[in-house]
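A.B. asks: sequence and computational prediction follow.
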Amino acid sequence: MGKELQVFRNFSYENQDASFIVRGLEGLGLAAMARDFPNSGLVNKTFAMTPAEYEDQNYKAIKTMLHFCCQKTGLRVPSDSTGMAMCFDNKMFETLFNSIITETLSGIMVKTQPSQILAMADITNVGVGDSKTFEIESKALPLMQRTSYNSNVTLLDTWTKQSITVVPKPWTAGVTMDYIRILANDFDMGKEIAKINMSMLVAQYRLIVGIIFDSTPINNTPFYQSTWSPGNYVKLAQYLQVFNGTPGVKAYGTLPAFNTLAMLATKGIGFATQDDVIREGYLGRIYGVDSVMIEQATSYSKPLTTANVDSQLIVPDDKIVLLSDVGDKPVKLVRENYVRVIQDDQLSTSQTRLQYSFFNSFDAALATQANYAIQGVQNS
């Protein structure tokens, strides 16, 4: 049975040296995410570092963190595996070490605002145990009627609202760490941090995609078309423009989805347009609607086989989502700004390999005043 480790919450705000270490590890973790997951659509590539710069920052981050934790606990800075074992046998050292790691993970999570998520969802960060309630107002106008002074009038309640509360739920990612390897020249601290943060981001992305690409809430409405036809596609865009009150509409989907759509849209049309599809793989604008390609993503959690490869992809390749250029995104993601850590029972096969479970709470829901549409890419 695991135990929740003691950590000093937000202690870097009160200690300048700790703050410097956490900020450095945040930059290192963000750089590792940009290096190792550049095509996921979930990282900011501006945080990338050159290999030489990254190696230097990784070395400095490890040495600085170990020196800080040892200084605060009265231990000598370890220079070999025996010294590392002595450090991790000290509860205060372990508390400081894990406090730095959890603050780093929390900081990266708050600072990470992936463009692919922001295209479909609004992100709200809340404190531990908090939730977020969204008030959805009616867009209806008072009904203007031909009447007389003695007739009854249909009244509109101008304070009609629907409340949707999103309560973050705990998610966890388990990792192991052989602490004596921290002193090894090839130990990549940024990579270890990046893996945990990416697992959280991928889970959040899967949650959002599962909501917005689900046609169930808009079945039997004019905002869902399971098959393609030019007239219906143009109508979808028009409905969104009218009922959302904005002229801008964009379509979001994967390359295979837009490729299929482009082949349907250019059937029987001149070779020049089909050449664009062959060159780019899709059309950037179809019947007045901009095509915004979103990157496919996966958790990399299963061995790849021919039978299961498609099931490991997060974004459907058989439909696209049409969204208006409005600030109110259909999905609301609410996540806590804190990461907990639990140390599981030590592995019986290794005295130096520790198991940790990192917990972060988040959830998402459909909560919007704006309409959105889903277009299938099968031929009608």
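C.D. replies: Cool, the structure landed. Model, not experiment: these values are computed from the prediction. Residues are numbered from 1 along each chain as shown.
A.B. asks: okay, CA-based contacts and neighbour counts for the rest of this
C.D. replies: Will do.
A.B. asks: may I ask you to name the longest strand in the chain?
C.D. replies: strand 353-366 (DSSP state E).
A.B. asks: mind giving me the packing neighbours of it?
C.D. replies: When contacts are defined as 3 or more CA pairs under 8 Å, 6 or more residues apart in numbering; DSSP states H and E, strand 353-366 packs onto strand 161-166, strand 169-178, helix 189-212, strand 331-336, strand 340-343.
A.B. asks: and among the ones you listed, the most buried is which?
C.D. replies: Comparing the helices and strands packed on strand 353-366 by mean neighbour count (mean count of other CA atoms under 10 Å), strand 331-336 comes out on top with a mean of 26.
A.B. asks: here comes the other one, which I'd like you to weigh against the first:
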Amino acid sequence: MPVRSRTRRPSPVLVLAAVLAVLVGCSASTAVRPVGAGADLASRIEAFLRGDGTGRHDRVRAVIVDVGGQRRFVRGEPASRGAARSVTKSVMATLIGIAVDRGQIRGVDQTLGELLPEHAATMPAPLRAATLRQVLTMTAGIAGDDTLAARRPASSEDWVAHALALTPRSPPGDRFAYSTAGSHLLSAVLTRATGRSALDYAREALFAPLGITGPTWDADPQGRQKGGTGLALTAEEMLAIGRLYLAGGTHGGERLVSAGWIGEATRAHVATGGAQLPGYGYQWWVGTADGHPAFVAAGFGGQLIEVVPDLDLVVVVRSDVTHGPGAPPQDYAAMVDTVIAPALG
């Protein structure tokens, strides 16, 4: 998910028109189900999604605005399942955190050479010394998405070996470079440390406790789940992940992830250079919403889990990008920033 500049705020004229329509008794949309006194919030969200009339948000399939565990706004089909794209990265990092909590991985200062010793001999020396923390924060120097787009592995090739054999883009710790290949290495690290696939581990350690029962997760030719994409979720399941993070790693009175991991994962370790989401943690983007600290799991075409702890708020957007690119997730982070958070604050 490459970083883009902040999306323009919705037209005040469109917002005013939508609010007036509600006040005179017109229905905003049959797909909108505002809860309680949510009509104004619904009209503002609908005005944002209509935007400039280009249809850039037409691929949105579900939106949920959850405050304190109560649905303030629900749109579309929250139980429908679709590709979560790079939201997968944030889930993958959560599984790494659980493995660290359980002592299956010693810590984030372990190196790739230690974590993937079977590949150590063929890794460039800088990558061999790169730490798990650097992989998590996209600062390990691993080839970025633009590099791999031109040098994709063959269908039968070992994807992990391919990523590790490429010349590092920069020295470890030097700078942020968005790398889905780096996220895929996390899947290899998890599988080697636990002896289980990422999907099997997730079912036991994360999905079942959260009530997530039907996810699918694509794998590479070697059978490892893709670490950076490939997970299919519903908006309801995405909300459960956001609520877990909002609760500091607990769900239903059970601790699934340590509070320490949640805190480290969702603080800015490095600057991204982006306007809407300027920081990056452990596979989570970090920014603000109407001045409140926020963190975001984001995926291609408009997949979003945004958590705003000050407002006890989780916003989920799921978009269908099967037949088109949709809008970038920064659009929906901007919606939280300029529409939802101000309305709730």
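C.D. replies: Yep, it's here. Here the structure is a predicted model, which is why all the values come from computation and not from measurement.
A.B. asks: post the TM-score for the overlay when you can.
C.D. replies: For this chain pair, the superposition-based TM-score is 0.21 by TM-score structural alignment, normalised by the length of the second structure; 131 aligned residues with a CA RMSD of 7.1 Å.
A.B. asks: in JSON lines: the helices and strands packed on strand 353-366 of the first structure, plus distance to residue 92 of the first structure.
C.D. replies: Formatted as JSON lines, these follow (distance: least, CA to CA, whole Å):
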{"stretch": "strand 161-166", "distance to residue 92 of the first structure": "37"}
{"stretch": "strand 169-178", "distance to residue 92 of the first structure": "18"}
{"stretch": "helix 189-212", "distance to residue 92 of the first structure": "21"}
{"stretch": "strand 331-336", "distance to residue 92 of the first structure": "26"}
{"stretch": "strand 340-343", "distance to residue 92 of the first structure": "15"}
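A.B. asks: which parts of the first structure are helices?
C.D. replies: Using DSSP state H, the helices of the first structure run over 16-36, 51-73, 81-88, 91-111, 115-120, 189-212, 230-244, 255-265, 271-280.
A.B. asks: okay, those helices in CSV with distance to residue 291 of the first structure next?
C.D. replies: Conversion of the helices of the first structure to CSV gives the following (distance: least, CA to CA, whole Å):
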stretch, distance to residue 291 of the first structure
helix 16-36, 25
helix 51-73, 35
helix 81-88, 53
helix 91-111, 28
helix 115-120, 13
helix 189-212, 17
helix 230-244, 12
helix 255-265, 8
helix 271-280, 12
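A.B. asks: which among these is found nearest to residue 354 of the first structure?
C.D. replies: helix 81-88 (10.0 Å; CA to CA).
A.B. asks: re earlier: the longest strand of the first structure to helix 91-111, inter-axis angle?
C.D. replies: If you take axes from the mean of the first three to the mean of the last three CA atoms, to 10 degrees, strand 353-366 of the first structure sits at 30 degrees to helix 91-111.
A.B. asks: tell me the angle strand 353-366 of the first structure makes with strand 161-166.
C.D. replies: Using the same axes, to 10 degrees: strand 353-366 of the first structure against strand 161-166 is 170 degrees.
A.B. asks: show me where the second structure has strands.
C.D. replies: 60-67, 70-76, 81-83, 216-217, 231-234, 250-251, 254-255, 270-271, 279-280, 285-289, 292-299, 303-308, 313-319.
A.B. asks: now for the first one, which elements pack on it?
C.D. replies: Spelled out, that is strand 60-67 of the second structure. strand 70-76, helix 235-246, strand 313-319.
A.B. asks: which parts of that strand are buried?
C.D. replies: Buried residues in strand 60-67 of the second structure, defined by neighbour count with 16 or more other CA atoms under 10 Å: 60, 61, 62, 63, 64, 65, 66, 67.
A.B. asks: what's the answer for the second one, then?
C.D. replies: Along strand 70-76 of the second structure, these residues count as buried under the neighbour rule (16+ other CA under 10 Å): 71, 72, 73, 74, 75, 76.
A.B. asks: about what we covered before: distance to residue 96 of the second structure added to the helices and strands packed on strand 60-67 of the second structure, as JSON lines?
C.D. replies: Output for these, formatted as JSON lines (distance: least, CA to CA, whole Å):
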{"stretch": "strand 70-76", "distance to residue 96 of the second structure": "30"}
{"stretch": "helix 235-246", "distance to residue 96 of the second structure": "15"}
{"stretch": "strand 313-319", "distance to residue 96 of the second structure": "23"}
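A.B. asks: tell me which of these sits most buried.
C.D. replies: Most buried among these, given mean count of other CA under 10 Å as the contact rule, is strand 313-319, at a mean of 28.
A.B. asks: wait, what's in contact with the nearest residue in space to residue 239 of the second structure that is not next to it in sequence?
C.D. replies: Once flanking residues are discounted, residue 239 of the second structure sits nearest to residue 316: 6.2 Å by CA to CA, 6 or more residues apart in numbering. When contacts are counted by CA atoms under 8 Å, 6 or more residues apart in numbering, residue 316 of the second structure touches 62, 63, 64, 65, 235, 238, 239, 303, 304, 305, 306.
A.B. asks: ditto for residue 186 of the second structure
C.D. replies: 92, 93, 96, 135, 136, 227.
A.B. asks: one step back: the helices and strands packed on strand 353-366 of the first structure: which one's closest to residue 273 of the first structure?
C.D. replies: Once those are compared by CA to CA, helix 189-212 is nearest, at 30.3 Å.
A.B. asks: by how many degrees do that closest one and strand 353-366 diverge?
C.D. replies: Per the same axes, to 10 degrees, the angle that helix 189-212 of the first structure makes with strand 353-366 is 30 degrees.
A.B. asks: for the helices and strands packed on strand 353-366 of the first structure, which one sits closest to residue 28 of the first structure?
C.D. replies: When these are compared by CA to CA, helix 189-212 sits nearest residue 28 of the first structure, at 5.0 Å.
A.B. asks: packing partners of the closest one?
C.D. replies: Using 3+ CA pairs under 8 Å, 6+ apart as the contact test, the elements touching helix 189-212 of the first structure are helix 16-36, helix 51-73, helix 91-111, helix 115-120, strand 169-178, strand 331-336, strand 353-366.
A.B. asks: now these in CSV, with distance to residue 249 of the first structure?
C.D. replies: Below are those laid out as CSV (distance: least, CA to CA, whole Å):
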stretch, distance to residue 249 of the first structure
helix 16-36, 30
helix 51-73, 41
helix 91-111, 28
helix 115-120, 12
strand 169-178, 33
strand 331-336, 17
strand 353-366, 19
